[in-house]
Structures are given as C-alpha cells and as structure tokens.
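Novice: no sequence for this one, just the structure:
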C-alpha cells in the first residue's frame, strides 16, 4: 500500500487560552501569496505566552504531492516534506520557505489530496476539538533520533508540542513543532514509528 504523507494536524492536549482559535481562515495565518493554495489546511492558532513566546503559533496541515523523494529542489537545503519551515512575518502571518512548486499536485497523487481535503472539511464542519490531543512535554519524546533544529546563531529552537497524526488521518506519523525567536521561524519535523 502506498504510504500517505500527511503534514501537520494538531490536536492540543492542554488548557486552551481565550485567544486560541480552532480552524482559522487561511488569510489569517498565511501570507497572501500562499493563502490561495488549497494544500494548506489551518487547524489552530495557539497562544504559547506561558512559554515566554509572544508570537502566536499557527498549526497548519500541508498536503504535498508525495513522489517517493524526501528531498528535492523545491525545499531549501536540509529541508523536505518531512522537515519544513515557515518564516513569521512582521504581521504574524506565515510564509513557507519551500517554493510554490512544492504544492503542485499531479494526477497520481490527486486522490490522496482529495482525501486530505475531505478529512479536513469534515473535522472543520463538525467543529472538532483540535485542542484535545497535543502532548506538551518539556522536551520532545522523539520516535527516532533527536532532530532538534538549530537557528542561525547555533542555538536550539524552542520545543512547542508534538502530536500523532493517526488521531485524524490514520497515518502513523509523529509531528514535532519548534519555534525560534531569533530567526522568527516555526519548524515542523515528522518521524515515523
């Protein structure tokens, strides 16, 4: 069976603050040049000021055209569909570091993309509690080797949360979310069991 590659779906397992938002609109989380793409499914915007972070963290599911290659020319060096970054703009919106070409869906992947979209729309229409399943540890509970990202000054990113995509997408993938104030970036790392 073809392995489906799904990207960040977050269910938060902690008390929500009043400023947390379920299923924010794309224009509220992405820059205008990316908010029109159907590949982005905004799941939540969370307030992590309890960790000393002033920026809101937008959790976005990204559906890529999985072609069996982890790295390609559409991602910056050392990034891939399973390890990608959003730059936080001055207005708080996210801009991916990968190119728009990474979002192209071809015929061979179209049915999986449609499944992703259906799952997202179903969860959104049911107003699913996306704040239910996050695991908020002090440190990531890696499924494989430690992949804590490092910023431009050689410092570790701050760990935000982790979650298992099986809760919605039936994909056995752990997602680890990190934030860096210096470079104003949010990074998603995916590991398989």
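Specialist: Happy to help now that I have it. Quantities reported herein were computed from a predicted structural model and do not represent experimental measurements. Numbering: from 1, shown residues only.

Novice: going forward, measure contacts and count neighbours with C-alpha atoms only.
Specialist: Noted.

Novice: and the contacts of the longest helix anywhere in the chain?
Specialist: Taking DSSP state H as the criterion, the chain has its longest helix at helix 107-125. For helix 107-125, contacts defined as Cα atoms under 8 Å, 6 or more residues apart in numbering pick out 4, 6, 23, 39, 41, 63, 64, 65, 66, 105, 168, 169.

Novice: with stretch 94-102 instead?
Specialist: Here stretch 94-102 has contacts from 29-31, 34, 58, 64-65, 74-76, 84-89, using Cα under 8 Å, 6+ apart.

Novice: can I have the buried ones of these as a PyMOL selection?
Specialist: Selecting the buried subset of the contacts of stretch 94-102 in PyMOL, with 16 or more other Cα atoms under 10 Å as the burial test, is done by:
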select buried, resi 29+30+31+34+58+64+65+74+75+84+85+86+87+88
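
Novice: put this beside the first:
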C-alpha cells in the first residue's frame, strides 16, 4: 500500500515478490518487508530502483549458523545485493536456522508481522508513516556501527525503524538501513536495548 510522506512515496508492507529476486525460495519464512522507497527520493542521481527495510529474526543462540557468516552477514547484520530494485540475500538461508528454543520467538515475530500488515491494510493500524526516519545521521542505541563498503568508505545511512511498532520480538530492537550505490550493496544492522 503506497502512502506519501513529506519527501517520499513509501510502499508499506510490500509483497515479498516485489522485494526479492525471483529465485527467492524460502525467503518468505525469514524476511518480512516493512517498507520500500525509491532511491531517487534519497538521491536523484540514483534512478528509480527501490530499496527496502526488512524485518527478520535470526537465532542468536544457534552457533551452527556461523558457517554462513560473510563480510556483511553476521551477528546483528544482514546484507543484500540490489538487482533491478530487488534484493538477493548475500549468504545462504541457513543463516536463519533455528534451535528449538528460538522457534517460538520466530513464530511470534512472523505472526505479529502479518497481524500488523492485515491491520494496516484494513485501515485499523495506528502505524503512522510520518514517524519513519530517513537520512541525516542514525540515532544509535549503542555505539556507532556504520558499515564500510568494500572500498573502506562509510555507507550511506538511509533509514531507521523500531520494530516493536509492528512486531513482537520479545525485545526492543531498532534497525538501521545503509546503502552503497557503487557496489549495489544494502546492509541492515540492528541494535537492542
């Protein structure tokens, strides 16, 4: 559902096929799209590709998933390649394998996300797109974790979002979205209180 803020056209709760590349089997079980914006709204030189904020809930206690860690996919961080405005995950979905102890938390995240999406579509949500933050400097809850692109330069901060507004994660969690246009690289970091 597209809404307008002061500077952006925002697509809230976009469909999974509008966010991820066609070969996205299994993505719907671990990625929950919150909103999308055109890169040209952030920097007019970047064209009409779209960037997306994604909710996710990986198992912090499953040490077996470390084998799927990559430069930009590790503890509290995930990354995507931007391909024609859609995301391709930068590592294997085994990154999201769950221990039995974490399955209930993941289920809560997924169920509360879809409940929030349904409420928003019905016009019954108090989620206000005007409260979304774009550009400027991130409001870090902990220390500055701005990622560096493959050339060693700080990536551009795009947006931040507190997930408890739409999902029950059993903790306070804020996600930060960064982008490198040169490398078509999207990185999301989260911090908790």
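Specialist: Okay, I see it. Everything numeric here is computed off the predicted structure, so don't read it as measured data.

Novice: can you redo the contacts of helix 107-125 of the first structure as TSV with secondary structure and distance to residue 132 of the first structure?
Specialist: Converted to TSV, the contacts of helix 107-125 of the first structure look like this (DSSP: H, G, I helix; E, B strand; the rest coil; distance: Cα to Cα, whole Å):
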residue	secondary structure	distance to residue 132 of the first structure
4	coil	23
6	coil	19
23	coil	14
39	coil	23
41	strand	18
63	coil	22
64	coil	25
65	coil	28
66	coil	28
105	coil	31
168	helix	12
169	helix	15
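
Novice: which member of those is positioned nearest residue 184 of the first structure?
Specialist: residue 41 (21.2 Å; Cα to Cα).

Novice: residues in contact with whatever residue of the first structure lines up with residue 156 of the second structure?
Specialist: In the first structure, the residue equivalent to residue 156 of the second structure is residue 158, according to TM-score structural alignment. Shown in contact with residue 158 of the first structure (Cα under 8 Å, 6+ apart): 178, 179, 180.

Novice: what residue of the first structure takes the place of residue 31 of the second structure?
Specialist: Alignment note: residue 31 of the second structure maps to residue 40 in the first structure; criterion TM-score structural alignment.

Novice: leaving out the residues flanking it, which one is nearest to that match?
Specialist: In this structure, residue 40 of the first structure finds its nearest non-sequential neighbour in residue 62, 4.8 Å apart by Cα to Cα, 6 or more residues apart in numbering.

Novice: cool, and residue 182 of the first structure?
Specialist: residue 151 (7.3 Å).

Novice: would you map the strands across the second structure?
Specialist: 2-4, 9-12, 32-38, 50-55, 77-83, 86-89, 133-134, 156-162, 173-180, 185-192 (DSSP state E).

Novice: format these as a markdown table; extra columns: distance to residue 114 of the second structure.
Specialist: Below are the strands of the second structure laid out as a markdown table (distance: least, Cα to Cα, whole Å):
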| stretch | distance to residue 114 of the second structure |
| --- | --- |
| strand 2-4 | 17 |
| strand 9-12 | 12 |
| strand 32-38 | 9 |
| strand 50-55 | 11 |
| strand 77-83 | 21 |
| strand 86-89 | 20 |
| strand 133-134 | 22 |
| strand 156-162 | 17 |
| strand 173-180 | 18 |
| strand 185-192 | 21 |
